[in-house]
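[1] Quick one, structure for this:
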Amino acid sequence: MPVASIPASQPFLDTLAAGLAALGEQDADPLALPRVTVLLPTRRSCRALREALLRARAGRAALLPRIVPLGDLDEEDGPGLDTLALPSPLPALTRQLMLTRLILARGEDMTPAQATRLAVDLARLLDQAHTEEIDIAAIAALPVKEELAHHWQVTLDFLGLLIDVWPPLLQEWGAVDPALHRSLGLKAQAQAWRERPPAGRIIAAGSTGSIPAAADVLKVVADLPHGLVILPGLDTSLDDASWEALEDTHPQAALKRLLDRFGLTRAQVGSCEAFLPPLVPPTPLSPAQDARARLVTLALRPAATTEAWRHLGESGDTLCSCRCWPLTPPSHGRAFSWAWSACRWATPRAPWPSGVI
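    Here you go, the predicted model:
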């Protein structure tokens, strides 16, 4: 399964652009690069990749690959979604006004301004539930402590707007919530590629698969004959015990869930240069940069394995290059305290002056 990663120490889009530019220049077919489809998380990242490709080619004219936003697929710019029959997404302003009217119709002592703000929160809850593929109706079955039963019942009565009233309204309009429309589009695209794999090369880059439907698309891309998934900043230096103990809030947790979905280990993830070799190899990290990257990994170690901090100096690797790092002193006292503590943990047996940043 072709899965690669661009380390956090390298500029992601510039590294990807260098590999794509080399692919276009090394192939004798001038249409080789335009046949490549690159899926990126957002429209903003798509624009940034186009600019990075111009930099990689030193401003020379070129035929670019097809660059598509994975997180914002729709009928206009989605790869193949124009042939799929999907219900229309309800416009955001229309949805907010409809929810505001439903809230005011409950007859509670609430001003239109308060109802409008609450409608925004309800819309956000709807989008989050659709994104995580959670049925809001299942909330009513959650176990509740007795001392919270009354307050919980008040909350459930209010959420009845979303459980009992909102779905019939959407059916009357023949529309769905925007987040559900996105998930349906991603799932439909994944199914279409499973049944009819595209002839051109598909590269999905920069996504962590935090949206379940997007993770399905990434899995399909990795299984395609000419597919490639490029992960952003996978930490391969973190020890296995810490990797298995990652909490859901850890920056690497989404990548861990995605690799588990793929059935891969970190050792099976290659480098981007192995699949898209650039014309000029990337500059290796200096000793200070390498030490900095390792210190960040140590500082972000999950709580379950932080006891390993006390053993940092036993192997002889005390990360003494901390004293040479050109860092700007943080203006916030709390940030400075964190930086000081991290440096001190990295040099447990060194004299105090060596821990000064």
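[2] hey, let's count contacts and neighbours off CA atoms from now on
    Will do.
[3] The helix or strand residue 122 falls within: which residues count as buried?
    Here residue 122, judged by DSSP states H and E, is contained in helix 112-131. Along helix 112-131, these residues count as buried under the neighbour rule (16 or more other CA atoms under 10 Å): 115, 116, 118, 119, 120, 122, 123, 126, 127, 130, 131.
[4] could those be laid out in TSV, adding distance to residue 243?
    Output for the buried residues of helix 112-131, formatted as TSV (distance: CA to CA, whole Å):
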residue	distance to residue 243
115	44
116	43
118	39
119	40
120	37
122	35
123	35
126	32
127	30
130	29
131	25
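[5] Tell me where this protein has helices.
    12-26, 43-56, 92-104, 112-131, 149-160, 166-173, 178-195, 212-223, 240-244, 253-262, 272-275, 287-299, 333-346 (DSSP state H).
[6] which one of those lies closest to residue 83?
    Of all the helices of the chain, helix 178-195 sits nearest to residue 83, with 10.1 Å by CA to CA.
[7] Contacts for the closest one next, please.
    71-74, 79-81, 84, 86-92, 126-128, 130-131, 213-214, 216-217, 220 (CA atoms under 8 Å, 6 or more residues apart in numbering).
[8] Between helix 212-223 and the helix holding residue 122, find me the angle.
    In terms of direction (axes from the mean of the first three to the mean of the last three CA atoms, to 10 degrees), helix 112-131 departs from helix 212-223 by 30 degrees.
[9] out of the helices of the chain, nearest to residue 139?
    When the helices of the chain are compared by CA to CA, helix 149-160 sits nearest residue 139, at 8.1 Å.
[10] most residues in a single strand of this protein, which one?
    As assigned by DSSP state E, the longest strand anywhere in the chain is strand 227-232.
[11] Quick check: the nearest residue to residue 293 once chain neighbours are set aside vs residue 47, distance?
    Nearest non-adjacent residue to residue 293, counting by CA to CA, 6 or more residues apart in numbering: residue 9, 7.4 Å away. From residue 9 across to residue 47, the span is 22 Å (CA to CA, to the nearest Å).
[12] go on, residue 337?
    In terms of CA to CA, residue 337 sits 38 Å off from residue 47.
[13] what do you get for residue 204?
    Using CA to CA, which is the criterion applied here, residue 204 is 15 Å from residue 47.
[14] more neighbours, these two?
    residue 204 (25 against 14; other CA atoms under 10 Å).
[15] so the more buried one touches residue 39, yeah?
    Yes. Residue 204 is in contact with residue 39 according to CA atoms under 8 Å; the separation is 4.5 Å.
[16] Mind listing what's buried along stretch 52-59?
    52, 53, 54, 56.
[17] Please apply the same query to stretch 92-106.
    Applying 16+ other CA under 10 Å to stretch 92-106 flags 95, 96, 99, 100, 102, 103, 104 as buried.
[18] Out of the helices of the chain, the one nearest residue 5 is which?
    helix 272-275 (5.7 Å).
[19] Before we compare anything, build this one as well:
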Amino acid sequence: MFDPQNPSHLFGIPNGVDFPRSLVNGLIKRMDGRPPHEMAQVEIIVNTRRMARRMRDLFDAGPALLLPRIRMLNEIEDLLPDLDVPKSNSALKRRLELVQLVANLLEREQSFAARASLYGLADSLATLMDEMQGEGVSAEAIANLDVTDQSGHWERAKTFINIAQSYIDLSQDTPDTEARQRIIVQNLVERWEHTPPKHPIILAGSTGSRGTTLMLMQAIARLPNGAVILPGFDFDMPTDVWTSLS
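    Have a look, this model is predicted:
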């Protein structure tokens, strides 16, 4: 389906173009002349349910053909049916546990923040944990950053960060959604390095703004039958501008 001479299969659709329609039309054109069952073997991974619905509607509009499998980014564990990953922790359970941890901190260090900020701090802590796990960054790596801080704000921030790391360390058996997704992607990457899938896998519409998604995009782009399709790609941008961004 893709050029075997090109080790990386990275494509783009420019701004102003109907992304789902262009993707569907391009796939139908590329599969033209191939056995009908090969279209049904294609896996398409998208990042929003809206795009998944739109693509299904476009395929349903014809012509008549076997349809590819369209799945969301958070449904990729089906690509590794034998992988045993614990179910993710309940968001409500996590929030209540974080509220208790922050409450304990405020009792120990009353100057840290006002008691009225308890729930806001717990939500901020949850967001921080999602970022840390999604990017694969530990509290130790953050603490080692060279931050000149004469006011003590950074030391207080590190206390907050350490709470996040402690919670993550104690939640290995029930990982959060971000941690669970990263575990799945890491296992996929490792599996594909030794046994790449024989059927086409296309990841479309993501830009790799999150570390875990970027890891998956890089792995799929290296597959013999993989492709990554970027949205809103600027084909007219000069080479020197692209170079300055890298």
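[20] OK, contacts around the residue positioned nearest the centre of structure 2?
    When CA atoms, centre = their mean is applied to structure 2, the residue found nearest the centroid is residue 213 (2.9 Å). Neighbour list for residue 213 of structure 2: residue 206 [criterion: CA under 8 Å, 6+ apart].
[21] and with 10 Å instead?
    Counting by CA atoms under 10 Å, 6 or more residues apart in numbering, residue 213 of structure 2 touches 47, 73, 134, 135, 181, 182, 185, 203, 206, 207, 219.
[22] Check the gap between residue 87 of structure 1 and residue 204 of structure 1 for me.
    Distance from residue 87 of structure 1 to residue 204 of structure 1, by CA to CA: 26 Å.
[23] wait, I meant residue 80 of structure 1
    Taking CA to CA, one finds residue 80 of structure 1 at 16 Å from residue 204 of structure 1.
[24] Ok, residue 133 of structure 1 next?
    Counting by CA to CA, the gap from residue 133 of structure 1 to residue 204 of structure 1 is 22 Å.
[25] And residue 215 of structure 1, by the same measure?
    11 Å.
[26] Need the residues touching each of those two.
    If you check residue 215 of structure 1 and residue 204 against CA under 10 Å, 6+ apart, the residues they both contact are residue 221.
[27] how long is stretch 28-44 of structure 1 end to end?
    End residues of stretch 28-44 of structure 1 are separated by 31 Å (CA to CA).
[28] got the buried residues for it?
    Buried, per 16+ other CA under 10 Å, within stretch 28-44 of structure 1: 32, 33, 34, 35, 36, 37, 38, 39, 40, 41, 42, 43.
[29] Just those residues: which are in strands?
    37, 38, 39, 40.
[30] which one in structure 2 is aligned with residue 123 of structure 1?
    In structure 2, residue 123 of structure 1 lines up with residue 126, judged by TM-score structural alignment.
[31] got the contact list for its match?
    Contacts of residue 126 of structure 2 by CA under 10 Å, 6+ apart are 91, 94, 95, 98, 99, 120, 132, 164, 176.
[32] distance of the last one from residue 135 of structure 2?
    The spacing between residue 176 of structure 2 and residue 135 of structure 2, counted by CA to CA, is 13 Å.
[33] Ok, the second one next?
    As judged by CA to CA, residue 94 of structure 2 and residue 135 of structure 2 stand 19 Å apart.
[34] again, but for the fourth one
    Distance check for residue 98 of structure 2 against residue 135 of structure 2: by CA to CA, it reads 20 Å.
[35] got the contact list for residue 333 of structure 1?
    residue 339.
[36] That one -> structure 2?
    Checking with TM-score structural alignment, residue 333 of structure 1 has no match.
[37] Show where stretch 39-48 of structure 2 falls in structure 1, residue numbers please.
    Residues 33-42 of structure 1 are where stretch 39-48 of structure 2 aligns, taking TM-score structural alignment as the criterion.
[38] Quick one: map residue 11 of structure 1 onto structure 2.
    Aligned partner of residue 11 of structure 1 by TM-score structural alignment: residue 18.
[39] what's the neighbour count on its match?
    12.
[40] likewise residue 73 of structure 2?
    By other CA under 10 Å, 18 other residues sit near residue 73 of structure 2.
[41] residue contacts, residue 155 of structure 2?
    By CA under 10 Å, 6+ apart, the contact list for residue 155 of structure 2 reads 143, 147, 149, 161.
[42] In strands only, show me those residues.
    Using DSSP E, none of the contacts of residue 155 of structure 2 sit in strands.
[43] Can you pick out the most distant pair from the residues you listed?
    Longest span within those, CA to CA: 149 and 161, 16.1 Å.
[44] Please identify which of these two sits among more neighbours.
    Neighbour comparison, residue 149 of structure 2 and residue 161: the larger count goes to residue 161, with 20 against 9 (by other CA under 10 Å).
[45] Looking for the alignment partner of that one in structure 1.
    In structure 1, residue 161 of structure 2 lands on residue 159 (TM-score structural alignment).
[46] Could you measure from its match over to residue 62 of structure 1?
    Counting by CA to CA, the gap between residue 159 of structure 1 and residue 62 of structure 1 amounts to 53 Å.
[47] In contact with residue 177 of structure 1, which residues?
    If you count contacts by CA under 10 Å, 6+ apart, residue 177 of structure 1 has them with 87-92, 95, 123, 126-127, 130, 167, 170.
[48] now with 7 Å?
    Taking CA atoms under 7 Å, 6 or more residues apart in numbering, we find residue 177 of structure 1 in contact with 89, 90.
[49] Residue 205 of structure 1 against residue 228, yeah?
    No. With contact defined as CA atoms under 7 Å, residue 205 of structure 1 does not reach residue 228; the gap is 8.2 Å.
[50] Keep only the contacts of residue 155 of structure 2 that stay in contact in structure 1.
    For those, the aligned pairs still in contact in structure 1 (both residues aligned by TM-score structural alignment, their matches' CA atoms under 10 Å) are 143, 147, 161.
[51] ok, for the last one, nearest residue in space, not its chain neighbours?
    Of all residues not flanking residue 161 of structure 2 in the chain, residue 139 sits nearest, at 6.0 Å (CA to CA, 6+ apart).
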